[in-house]
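In: What shape does this take:
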Amino acid sequence: MVKRVVVLGCGAWGTATVKLVADNVKSSKEFHEEVYWYVRDEDCNGRSLTTWINQEHINPKYLPTLDIPSNVSASSNIQKVVEEADIILVSYPSCHILWLVENVKKFIKDGAYFVSFCKGLILCPEENRIKLVSDVIREQTGKSCVVVIGATTAVEVAKQHFTEATIGSKNLTYAHEVKRLLQI
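Out: Predicted coordinates:
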């Protein structure tokens, strides 16, 4: 089965991630060639951000010199982006994860899993605890969550500089799949 990959988050990390993934899936028999990208739509120089991305293939707000591959389809409709996804890559600020999870969990299909590129922790005052982003995603959605983390920057990834990250997962099959998806 060819897997559909989507990216949630349109900041610098989301932009770098979508470029890397879109470049890597073009010639893959394992992953669907088109990558859906959830972009929180906002006005940017008189046009919507999704219009910039879909028509000009750039994100003028974050990493504006980076060319977005033509096999990326940006949408501000979170349901449309998530409902067909097999692998959901999350490049979102940790302070917005609770909102994001609440808005995607009802659309996630069986067998889908998350990949978190998120840095930071989530304060849960009602439980008097601090939680990892991956734990919140797992608890709120009931889905597995692979973690990709390391001493790397969005610019390094976007420019395909040599860099490395660690993939953490309780599911070895998912970890290997994510490695194949991200490796240049």
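
In: going forward, measure contacts and count neighbours with C-alpha atoms only.
Out: Noted.

In: distance of Gly150 from Ala12?
Out: According to C-alpha to C-alpha, to the nearest Å, Gly150 and Ala12 sit 16 Å apart.

In: more crowded one of the two?
Out: Neighbour totals were compared for Gly150 and Ala12, and Ala12 leads with 19 against 13 (other C-alpha atoms under 10 Å).

In: ok, now which ones touch the more buried one?
Out: Neighbouring residues of Ala12 by C-alpha atoms under 8 Å, 6 or more residues apart in numbering: 62-63, 154-155.

In: Please apply the same query to Asn103.
Out: By C-alpha under 8 Å, 6+ apart, the neighbours of Asn103 are Ile78.

In: likewise Val90?
Out: For Val90, the contacting residues are 7-9, 14, 114-118, by C-alpha under 8 Å, 6+ apart.

In: Could you also give me the structure for this next sequence, so I can compare it with the first?
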Amino acid sequence: MNKVGVIGAGAWGTALACAMQRAGNEVLLQAYEPEVAEAINRSHANPIYLPNTNLNPNIRATSDLIDIIGSDVILMVAPAQHVRATCKALRPIWKKGTPLLICAKGIELDSGLIMSEVVGEELPDVEIGILSGPTFAIEVANALPSACTLAMKEMDRAMIMAKVVGSSRFRIYASDDIVGAQIGGAVKNVLAIASGMASGKGFGDNARAALITRGISELTRLGVAKGAKPETLMGLSGMGDLTLTCNSMQSRNFSLGVALGHGEKLEDILKVRKAVTEGVFTARSVCKLAASLHVDMPICKAVNRILNEGADINEVVDDLLARPFREEI
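Out: Below is the predicted model of the structure:
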């Protein structure tokens, strides 16, 4: 049995704790709020972030980051914009040789760095893996069949780690494309907001299908420019995650887009949400990264204009639809 530590007791961190426990591991889940850790230990539930879900009593929780350091493997499930600060806190206490699996999906706002680059700056000697795929937290927590990509620098290490975290209900597919596994997970959040806006505006299924398909094209262009393998972006952590997130109200990003399409204000939507909607932050950082790599991403730019530049949603849609016809590539 391996000791697995999970940093971040939001919905996804809690669901991953469930998956790790079912895989036969001893699991310790770290929560930033002491009351969340207390609820998990006392009532075996996380009513704030994953309500109406019973947790296995063998999943223990703590609010102290240092308690995680004794783990054989650690999963980083802090929100993407908090990963650097979490790594800074871990640096003086990190146990050499402990692999860190990054489960946060996003691109850092100020730097435009993907999560492996952020971790590499703060914990330069750590062995990094990326765990990403089309997974809604509630379904993973309830042991519904799911699958993920686990990418590490060396394929044999990815295969070894897959046996630690995977199970029959949480299937793991190994990869050595760390960059590709991250680009898909980050960009799909922005595209899901666009898909939600299309639904909220009542544009129909044809428009959403076209948007998702052109979104895959944007995602792939950025990934390849960053050094990813195109086939990774057609897999679970790319097209798979995008397809899931762009088509369901379970997605925080899609549902936010729907609300925007209905005419609600962004600040009003976020005001009542406890969980982080990563695409709101990632829209700006994706555009920053795309500009640095000279990659054209019109859908992501459109979302960023609406979210962060105060652009009118109807005008932005009209601008997108008025783009010149071009060859499909």
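
In: hang on, the earlier thing: can you show me which of the contacts of Val90 of the first structure carry over to the second structure?
Out: Here is what carries over to the second structure from the contacts of Val90 of the first structure, by both residues aligned by TM-score structural alignment, their matches' C-alpha atoms under 8 Å: 7-9, 114-118.

In: Find the pair from those with maximum spatial separation.
Out: The most widely separated members of these, counting by C-alpha to C-alpha, are Gly9 and Phe114 (13.1 Å).

In: From the structure, what's the count of residues near Asn189 of the second structure?
Out: Counted with other C-alpha under 10 Å, Asn189 of the second structure comes out at 29.

In: That one maps to what in the first structure?
Out: With TM-score structural alignment as the criterion, Asn189 of the second structure has no equivalent in the first structure.

In: I'd assumed Asn189 of the second structure was in a helix, is it?
Out: Yes. Counting by DSSP: H, G, I helix; E, B strand; the rest coil, Asn189 of the second structure falls inside a helix.

In: how many other residues sit next to the alignment partner in the first structure of Asn41 of the second structure?
Out: When the first structure is aligned by TM-score structural alignment, Asn41 of the second structure is paired with Asn54. Per other C-alpha under 10 Å, the neighbour tally for Asn54 of the first structure reads 18.

In: The aligned residue in the second structure for Ile87 of the first structure: neighbour count?
Out: Correspondence of Ile87 of the first structure to the second structure, assessed by TM-score structural alignment: Val73. Close neighbours of Val73 of the second structure, defined as other C-alpha under 10 Å, add up to 22.

In: Run through the residues that contact Val73 of the second structure.
Out: Each residue near Val73 of the second structure by C-alpha under 8 Å, 6+ apart is listed here: 2-5, 98-101.

In: Let's see if you can find the most crowded of these.
Out: Among those, Gly5 has more neighbours than the rest - 28 neighbours, counting by other C-alpha under 10 Å.

In: tell me which element that one falls in.
Out: Here Gly5 of the second structure sits within strand 3-7, counting by DSSP states H and E.

In: what angle sits between the helix or strand following that strand and strand 3-7?
Out: Next along the chain after strand 3-7 of the second structure, taking DSSP H and E as the criterion, comes helix 11-22. Helix 11-22 of the second structure runs at 170 degrees relative to strand 3-7, counting by axes from the mean of the first three to the mean of the last three C-alpha atoms, to 10 degrees.

In: So what touches the helix or strand following helix 11-22 of the second structure?
Out: Downstream of helix 11-22 of the second structure, the next assigned helix or strand under DSSP H and E is strand 26-30. If you take C-alpha under 8 Å, 6+ apart as the criterion, strand 26-30 of the second structure is touched by 1-9, 13-14, 17, 20-21, 37, 58-65, 68.

In: Of those residues, which count as buried by neighbour count?
Out: Neighbour-count burial (16 or more other C-alpha atoms under 10 Å) applied to those gives 2-9, 13-14, 17, 20-21, 37, 59-63, 65, 68.

In: can you give me the helices for the first structure?
Out: If DSSP state H is used as the criterion, the helices of the first structure fall at 12-25, 49-51, 78-82, 97-104, 133-141, 154-158, 172-182.

In: Mean per-residue distance, the shortest one versus the second structure.
Out: Superposing on the second structure and averaging over aligned pairs (mean C-alpha distance after the TM-score superposition for the first structure), helix 49-51 of the first structure comes out at 1.5 Å.

In: again with the fourth one
Out: Once the two structures are superposed, the average separation between helix 97-104 of the first structure and the matching residues of the second structure is 0.8 Å (mean C-alpha distance after the TM-score superposition for the first structure).

In: and that helix, which stretch of the second structure?
Out: The alignment of helix 97-104 of the first structure onto the second structure (TM-score structural alignment) covers residues 83-90.

In: Can you give me the buried ones in the matching stretch?
Out: Quick answer for stretch 83-90 of the second structure (16+ other C-alpha under 10 Å): 83-84, 86-87, 90.

In: Kindly reformat those as TSV containing distance to Ser195 of the second structure.
Out: Listed next are the buried residues of stretch 83-90 of the second structure as TSV, based on distance: C-alpha to C-alpha, whole Å:
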residue	distance to Ser195 of the second structure
Val83	27
Arg84	29
Thr86	32
Cys87	33
Leu90	37
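
In: related to what we said a few turns ago, nearest to Glu164 of the first structure among the contacts of Ala12 of the first structure?
Out: Glu164 of the first structure lies nearest to Ala154 out of those, by C-alpha to C-alpha, at 11.9 Å.

In: and the closest one, how many neighbours does it have?
Out: Other residues within reach of Ala154 of the first structure, judged by other C-alpha under 10 Å, total 16.

In: burial measure for the aligned partner of Glu121 of the second structure in the first structure, as a count.
Out: Under the alignment (TM-score structural alignment), Glu121 of the second structure pairs with Glu139 of the first structure. Residues near Glu139 of the first structure, counting by other C-alpha under 10 Å, number 13.

In: Same question for Ile178 of the second structure.
Out: Neighbours around Ile178 of the second structure, by other C-alpha under 10 Å: 23.

In: Give the equivalent position in the first structure for it.
Out: Ile178 of the second structure maps onto nothing in the first structure when the alignment is built from TM-score structural alignment.

In: how close does the closest residue to Ile178 of the second structure other than its chain neighbours get to Ser132 of the second structure?
Out: Among residues not flanking Ile178 of the second structure along the chain, Ala151 sits closest, at 5.2 Å (C-alpha to C-alpha, 6 or more residues apart in numbering). Counting by C-alpha to C-alpha, the gap from Ala151 of the second structure to Ser132 of the second structure is 8 Å.

In: Next, show the common contact partners of those two.
Out: Ala181.

In: more crowded one of those two?
Out: More crowded of Ala151 of the second structure and Ser132, by other C-alpha under 10 Å: Ala151, with 32 against 26.
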